[in-house]
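Engineer: Here you go, sequence then predicted model.
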Amino acid sequence: MSAIVWLNGRLLDIADAHIAPNDRGFLLSDGLFETIRVANGQTPHLARHLARLEEGCAILRLPSPDRTLLTQAISDLLHATNLSDGSLRLTVTRGTGPRGLVPPATPHPTVLIQGTASTMSVPAPVRLGLSRYRRDGASPLARVKSLACLLSVMSRMEAVAAELDDALLLGTTGAVAEASAANILFLREGRLQTPLIADGALPGTSRARLLDGGFCMEGRLLPQDIKTVTGAWLVNALSLTAVSGIDSHDLSLHAELDRRLRAFLFSA
C-alpha cells in the first residue's frame, strides 16, 4: 500500500502532508475522528460513521465536512493506495485559529484521511481490570469520538502496567461504561447486554448495529454484579475480542455465540 493520505482536498505523499502549527486539533484536541473498516476495497458501514461524525460536529459546533466530498475522498484514497483490507482514520479538526480558547468566527476545518492495511484475524482473548478513571455519561463529550483520548491512554497504560490487556472504565454513575477503545458486551443469564450511554458508553457503530439487529439490549452493570457475568466481548468497528476475565473473575468462552456475532458484524 502506498504511503498516500488525503488532506484538505489533495492526495499527498505522507512526507508532504503538513498540519499547521496553530491547528486547534494539534493545540487543543479540538476535533473528532472516525475509524472505518475497509473490506475488499469497500467501506460497508460508511454511512453510520459519517452520520456519527455529523452528530459530533453538531455537538461541538464544528462545521461538518460535506458527506459527498468525504465519500469521494475515501474512494479516491482507496484507489490511490490499492487498500483492500484494513481501516481508514478520518480526522476533522476546527482548523487554524488565534491563540486562546475562543475559535475563529468562521472556522476552516482540517480534514485528514489515512489508510492502514491489515488482515481480518480473530484476536486472542483478553483480560481486563477495573480502572480508577471514569467516564462522565452526562457530558456531551462522552457521546462523540473526540481527539481528546488521554483518559483512554492513561487507563490502557495503567492496565498494561498491571500486566492486563485492557482497562474497563466505570461511569460517574458507578456502573460499567466501556473499555479503553471499545464497547463491551456482557452475557448474563443467557442474554447479551451492553452498558447505557448514560453510564458513559460511547455510541459505537458496531454497538448500534448489534442493538438494531436484536443481538443485545442495553443494561446497567455495577461492579458487584460482574460476578454474575458468564461471558464478555469487546467490540468496535474493526474487531470483536472475547474477554477471558475481569480482575479475579474468570469468564467462559462461548464459541458458537462468538461465531454468530462475528458473522453478523464482519460478513459484509
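Structural biologist: In hand now; what should we look at?
Engineer: all contacts plus neighbour counts: C-alpha atoms, from now on.
Structural biologist: Will do.
Engineer: Name the SS class of E178, please.
Structural biologist: Here E178 is recorded as strand under DSSP: H, G, I helix; E, B strand; the rest coil.
Engineer: List the residues that contact it.
Structural biologist: If you count contacts by CA atoms under 8 Å, 6 or more residues apart in numbering, E178 has them with 168-170, 184, 195, 200-202.
Engineer: Adding secondary structure and neighbour count as columns, could you present those in JSON lines?
Structural biologist: Shown next, in JSON lines, are the contacts of E178 (DSSP: H, G, I helix; E, B strand; the rest coil; neighbours: other CA atoms under 10 Å):
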{"residue": "L168", "secondary structure": "strand", "neighbour count": "27"}
{"residue": "L169", "secondary structure": "strand", "neighbour count": "27"}
{"residue": "L170", "secondary structure": "strand", "neighbour count": "27"}
{"residue": "I184", "secondary structure": "strand", "neighbour count": "24"}
{"residue": "P195", "secondary structure": "coil", "neighbour count": "26"}
{"residue": "G200", "secondary structure": "coil", "neighbour count": "27"}
{"residue": "A201", "secondary structure": "coil", "neighbour count": "26"}
{"residue": "L202", "secondary structure": "coil", "neighbour count": "24"}
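Engineer: second one coming, line it up with the first:
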Amino acid sequence: MIIYLNGKFIDSKKAHISPFDEGYLFGKGLFETLRSVNGGLPFLNLHIDRLNNSLRFFGIKINESKAAFHSILKHLLKANRLTEAYIRITVSSGADNKPTVLIYVKKLPEIPKKYLTNGISVMISQASRTKGSITSGHKTISYLENITERESALKTGYVNALILDCSGEYAVECASANIFAVKNNAVLTPDLSSFPILPGITRQVVIKLAKELELKTIERKILFIELVDADEVFITGSLNGIIPVNRIGKYKIGKPGKITALIANQYIKKAINLVK
C-alpha cells in the first residue's frame, strides 16, 4: 500500500512516526474519513473545510492546501489502483512543533444490502454528551468512547449506538453517525448549538437536499421519546451515506420509509454528478 506521510509518498511498511508524536501520546489531532466515487472526490472540499476549522481551533498548522489534498488523494487512488475507496486523513500536532500528516486509501467495504432494504438496529449508548465538551464537536483522534460504543453495539447485535444528553431526555448523535427523524413528512435532526454534535458532512448535504426537495426541514433539540415515535429514522455518514433505522433499543421504528428513500436517491445522484 502506498500512503502519504509528511510530504512523501511511501510504502506503508516503511512508514514511521516519532515515538514522541503528541497524537500518539495524548490523542491531540484530528481526522477525516470519506470515500471516493468512480475515482472522484465529490465532497472533499467540505471535509477539508471542516478539518481546517478544527485545526485552527486547536492551533495545529499544516502546509497542505485544499488543492494539495486533492492532488495527493488522486495520486493515492491511482497508485493503489482504486476507484471506490475508503479514505482516511489524519493530522496530529506531531513532535517538536512539526505536525504529522498521514493519508491512506483502501478498498471500500461493501454495505450489506439488508441494511438498505430492511434498515438497521441501533442500541442506546451508556455514554452521554454534555454541553461543556469542547472536543465532541470536532472529529478528534481521541475517539475511544465512540469506538467502544460502536464495538459494544456490534457485539450485542446492533449496528450503531445512539448517544443521549446527560439527562437522558434528548437524542444527540450516534457513535459514528448523525441521526435524522421523519414525522408527518417533516425532516428533523438535532441542531448543532444545543449539544456538541459533530457537524457531519453527509448531515450538511442531506439538510440541503431535503430543502431542495421542498421538505420541511427542522434543526432543533429532539426528545428521545419523539425520536422513537417517528415515522422514519435514518443515520448519515460519509462512508455509508444514508442508512435507514428500523429499531432503537426495544423500540420498533418499522421498515425504511419513502422520505428516507427519496433523500437517499438524491444523495447518490448528487455524489455521482459531482464527479462527472
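Structural biologist: In hand now; what should we look at? These figures come from a predicted structure and were not determined experimentally.
Engineer: from the contacts of E178 of the first structure, which is closest to F33 of the first structure?
Structural biologist: Distance to F33 of the first structure across the contacts of E178 of the first structure (CA to CA) is lowest for L202, with 13.1 Å.
Engineer: The second structure: which residue goes with that closest one?
Structural biologist: Aligned counterpart of L202 of the first structure in the second structure: L198 (TM-score structural alignment).
Engineer: repeat for A117 of the first structure
Structural biologist: Checking with TM-score structural alignment, A117 of the first structure has K107 as its match.
Engineer: got the contact list for its match?
Structural biologist: K107 of the second structure touches 82, 84-86, counting by CA under 8 Å, 6+ apart.
Engineer: Of the residues you listed, which is the most crowded?
Structural biologist: Using other CA atoms under 10 Å as the neighbour criterion, A85 leads the contacts of K107 of the second structure with 24 neighbours.
Engineer: and which of the contacts of K107 of the second structure is nearest A127 of the second structure?
Structural biologist: After measuring the contacts of K107 of the second structure against A127 of the second structure - CA to CA - the closest member comes out as Y86, at 27.3 Å.
Engineer: quick one: that closest one and F43 of the second structure, what's the gap?
Structural biologist: Remark: distance between Y86 of the second structure and F43 of the second structure (CA to CA, to the nearest Å) = 13 Å.
Engineer: D21 of the second structure now?
Structural biologist: 29 Å.
Engineer: residue closest to the middle of the second structure?
Structural biologist: G237 (4.3 Å; CA atoms, centre = their mean).
Engineer: That one and L34 of the second structure, how far apart?
Structural biologist: On the measure of CA to CA, G237 of the second structure and L34 of the second structure end up 9 Å apart.
Engineer: which residue in the first structure lines up with H47 of the second structure?
Structural biologist: In the first structure, H47 of the second structure lands on H49 (TM-score structural alignment).
Engineer: ok but that match is inside a strand, no?
Structural biologist: No. Assessed with three-state DSSP, H49 of the first structure is helix; it does not lie in a strand.
Engineer: Would you map the helices across the first structure?
Structural biologist: Assigned by DSSP state H, the helices in the first structure fall at 24-28, 46-60, 67-81, 150-161, 205-212, 255-266.
Engineer: Quick one: end-to-end distance for stretch 190-210 of the second structure.
Structural biologist: Using CA to CA, one end of stretch 190-210 of the second structure lies 15 Å from the other.
Engineer: Which positions in it come out as buried?
Structural biologist: 190-191, 195-203, 205-207, 209-210 (16 or more other CA atoms under 10 Å).
Engineer: Then stretch 249-260 of the second structure?
Structural biologist: For stretch 249-260 of the second structure, by 16+ other CA under 10 Å, it's 253-257, 259-260.
Engineer: you'd agree Y104 of the second structure is up against R88?
Structural biologist: Yes. If you go by CA atoms under 8 Å, Y104 of the second structure and R88 touch, sitting 5.6 Å apart.
Engineer: Looking at the two, which one has more neighbours?
Structural biologist: Neighbours per residue, other CA under 10 Å: of Y104 of the second structure and R88, the larger number sits with Y104, 22 against 16.
Engineer: Skipping its backbone neighbours, what lies nearest the more buried one in space?
Structural biologist: Leaving aside its sequence neighbours, Y104 of the second structure sits nearest to I3 (CA to CA, 6 or more residues apart in numbering; 4.9 Å).
Engineer: residues contacting the residue mapped onto that neighbour from the first structure?
Structural biologist: In the first structure, the residue paired with I3 of the second structure according to TM-score structural alignment is V5. Going by CA under 8 Å, 6+ apart, V5 of the first structure touches 11-14, 17, 77, 112-115.
Engineer: let's see it at 10 Å
Structural biologist: Shown here is V5 of the first structure, whose contacts under the criterion CA atoms under 10 Å, 6 or more residues apart in numbering are 11-17, 73-74, 76-78, 80-81, 112-115.
Engineer: Also P42 of the second structure?
Structural biologist: 34-36, 270-276.
Engineer: Mutual contacts of Y104 and R88 of the second structure, please.
Structural biologist: L73.
Engineer: Now for G237 and L34 of the second structure: what residues contact both?
Structural biologist: 201-202.
Engineer: For stretch 216-230 of the first structure, which residues meet the burial criterion?
Structural biologist: For stretch 216-230 of the first structure, by 16+ other CA under 10 Å, it's 216-217, 219-221, 229-230.
Engineer: Filter those residues down to the ones in strands?
Structural biologist: Residues of those located in strands (DSSP state E): M217.
Engineer: would you turn the buried residues of stretch 216-230 of the first structure into CSV with distance to A142 of the first structure?
Structural biologist: Below are those laid out as CSV (distance: CA to CA, whole Å):
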residue, distance to A142 of the first structure
C216, 21
M217, 20
G219, 17
R220, 17
L221, 18
V229, 25
T230, 28
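Engineer: Out of the buried residues of stretch 216-230 of the first structure, which is nearest to S131 of the first structure?
Structural biologist: Nearest member of these to S131 of the first structure, counting by CA to CA, is L221, at 15.0 Å.
Engineer: The closest one and L168 of the first structure: what is the separation?
Structural biologist: Following CA to CA, the distance that separates L221 of the first structure from L168 of the first structure is 12 Å.
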